[in-house]
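Trainee: coordinates for the following, if possible.
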Amino acid sequence: MSVSSIGEIAWVLGIVAWYFIRRPYERRAKRVRVVSHRRSRSEIVGLGAALLGLAIIPGFYVATGIPEAADYPARAWAVAIGALTFLLAMWVFRRTHKELGRNWSITLEIRDKHELIRGGPYALVRHPMYTSFMLMGVGQAFLLSNWVAGLAGLIGFAVLFLLRVDEEERMMLEMFGSQYRDYMERTKRIIPYIY
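Mentor: Below you'll find the predicted structure:
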């Protein structure tokens, strides 16, 4: 089995893990009443970009090998780094969902009896879900030895983050006021101690 095939298999396993982590929370969330939401065109574009970059483009590449012209030689060390990074992403992703519990939603929503979560990964960063997507993008870049499919995840993540995070923080400030402002002063956005 080639190194590039191992990277592709690791990416597929990571996406399968992503689905199985998210699915039960998605089902539970449908049972909790939404009090307010911030669904917008920019949020739809951001979510679409993330889906395109982290799933559709790399999935198409893994299934077809297209665009073959953007391939480069796979390296075992890169696949190892990619697999470890993707594994870390899934750990953060799972922890984030577990901490959010009934507060989780795929879109910008405030749910009935919404609470400000500050435990687990939220003790270090305000948006660990975005941290997990960033780590997925980095892992994908190392796992898939193709300039287009490999980098698509980081681009998709960046579009989602830039279009959504400010609106999300405004929503939380409106909901939690000074409590969220204090939390913002103690934490970074997505990279502990840095940003």
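
Trainee: contacts, neighbours, all on C-alpha from now
Mentor: Noted.

Trainee: list the buried ones in the longest helix seen in the chain?
Mentor: Counting residues, the longest helix found in the chain (DSSP state H) is helix 147-176. Using 16 or more other CA atoms under 10 Å as the test for burial, helix 147-176 gives 148-161, 163-165, 169, 171-172, 175.

Trainee: same check on stretch 83-95?
Mentor: Here stretch 83-95 shows 83-90, 92-95 as buried, counting by 16+ other CA under 10 Å.

Trainee: ranges for the strands of the chain?
Mentor: Assigned by DSSP state E, the strands in the chain fall at 34-37, 109-111.

Trainee: most neighbours per residue, which of those strands?
Mentor: strand 109-111 (a mean of 19; mean count of other CA atoms under 10 Å).

Trainee: what's that strand packed up against?
Mentor: strand 34-37 (3 or more CA pairs under 8 Å, 6 or more residues apart in numbering; DSSP states H and E).

Trainee: show me where the chain has helices.
Mentor: 3-29, 41-51, 57-64, 76-100, 128-143, 147-176, 178-186.

Trainee: how many residues are close by residue 3?
Mentor: Residue 3: 19 surrounding residues under other CA atoms under 10 Å.

Trainee: following up with a second sequence; could you model it the same way so I can compare the two?
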Amino acid sequence: MKKASIVKDRAATETRILNAARAVFARRGYDAAGLREIAEAAQANLSLISRYFGGKVGLLTALTDQFVAGRREGRLSYPPQDTLEDEIYSYLHEKLRDDLKDEDIVRLIVSRAAIDAEFREKGRVHSDGLADENFRFRVRRLQDNGKVSPDMDIDLLFAGVMHVSFSVNFFGAIVAGRPDTEIEALFHGFAAALAQGFPGRH
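Mentor: Model prediction:
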């Protein structure tokens, strides 16, 4: 078998295993999920999970990598906004939509990170403190138009936006199931507060 074909077959098998792991983790929870059940769901040899991913922690780490990469590679679905407050507000809504769409993996990652130091440590690779390039581009556009201070710390602003996003999306929408009107009010309030904390030129 040619090397290219082997690589392609492995990639396809890894994808099946990851998809199966995500489904089994969502259905049974991380602790109750078994590698044999995941292998059967993926129609893959059990030994391949250890060979490709190093076990259950490796599977969850790979799912987290896949999840984060998908978020960073995507594009914003809403048009550029005319003010920093509106940009923050729209971005928060975009992230809420994404989190609700991927609620199963969000619950899994957050709950595991809360109790598993090994997994939490592996996840630090994603905590680089740098802004999403989509968000950075939008804020720079506002800077170019004179609506945001040119020396504003975009990474610091983004950190604030992400803290709001995580708190409202996970604890408010996903865990507590707060009504849409309450989520809307929170997004409006936080967007206004963050924008005022990073004033533009008038």
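
Trainee: TM between them?
Mentor: These two chains, once laid on top of each other, score a TM-score of 0.27 by TM-score structural alignment, normalised by the length of the first structure; 83 aligned residues with a CA RMSD of 5.2 Å.

Trainee: ok, back up a step: run the angle between the longest helix of the first structure and helix 128-143 for me.
Mentor: For helix 147-176 of the first structure against helix 128-143, the angle by axes from the mean of the first three to the mean of the last three CA atoms, to 10 degrees is 170 degrees.

Trainee: which neighbouring elements make contact with helix 147-176 of the first structure?
Mentor: Against helix 147-176 of the first structure (3+ CA pairs under 8 Å, 6+ apart) you get helix 41-51, helix 57-64, helix 128-143, helix 178-186.

Trainee: closest one to residue 109 of the first structure among the ones you listed?
Mentor: Closest approach to residue 109 of the first structure among these is made by helix 41-51 (11.6 Å; CA to CA).

Trainee: re the thing from before, pull the most distant pair out of the buried residues of stretch 83-95 of the first structure.
Mentor: Pairwise across those, and taking CA to CA, the largest span is found between 83 and 95, at 18.3 Å.

Trainee: hang on, the earlier thing: could I get the helices of the first structure as a markdown table with distance to residue 111 of the first structure?
Mentor: Below are the helices of the first structure laid out as a markdown table (distance: least, CA to CA, whole Å):
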| stretch | distance to residue 111 of the first structure |
| --- | --- |
| helix 3-29 | 9 |
| helix 41-51 | 18 |
| helix 57-64 | 32 |
| helix 76-100 | 11 |
| helix 128-143 | 17 |
| helix 147-176 | 11 |
| helix 178-186 | 16 |
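
Trainee: so which of the ones you listed is nearest residue 110 of the first structure?
Mentor: Between the helices of the first structure, helix 147-176 lies closest to residue 110 of the first structure; by CA to CA that is 8.2 Å.

Trainee: between the closest one and helix 41-51, how many degrees?
Mentor: 140 degrees.

Trainee: could you check the angle helix 147-176 of the first structure makes with helix 57-64?
Mentor: Here the directions of helix 147-176 of the first structure and helix 57-64 differ by 150 degrees (the same axes, to 10 degrees).

Trainee: just to revisit the earlier point, redo the strands of the first structure as TSV? Include distance to residue 48 of the first structure.
Mentor: Compiled in TSV, these are given as follows (distance: least, CA to CA, whole Å):
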stretch	distance to residue 48 of the first structure
strand 34-37	18
strand 109-111	18
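
Trainee: for the second structure, what's the longest helix?
Mentor: Per DSSP H, the second structure has its longest helix at helix 3-28.

Trainee: show me what the following helix or strand past that helix is packed up against.
Mentor: Moving toward the C-terminus from helix 3-28 of the second structure, the next helix or strand (DSSP states H and E) is helix 35-42. Contacts defined by 3+ CA pairs under 8 Å, 6+ apart place helix 35-42 of the second structure against helix 3-28, helix 46-53.

Trainee: can you give the contact residues for helix 35-42 of the second structure?
Mentor: 13, 16-17, 19-21, 24, 45-46, 49, 55-56 (CA atoms under 8 Å, 6 or more residues apart in numbering).
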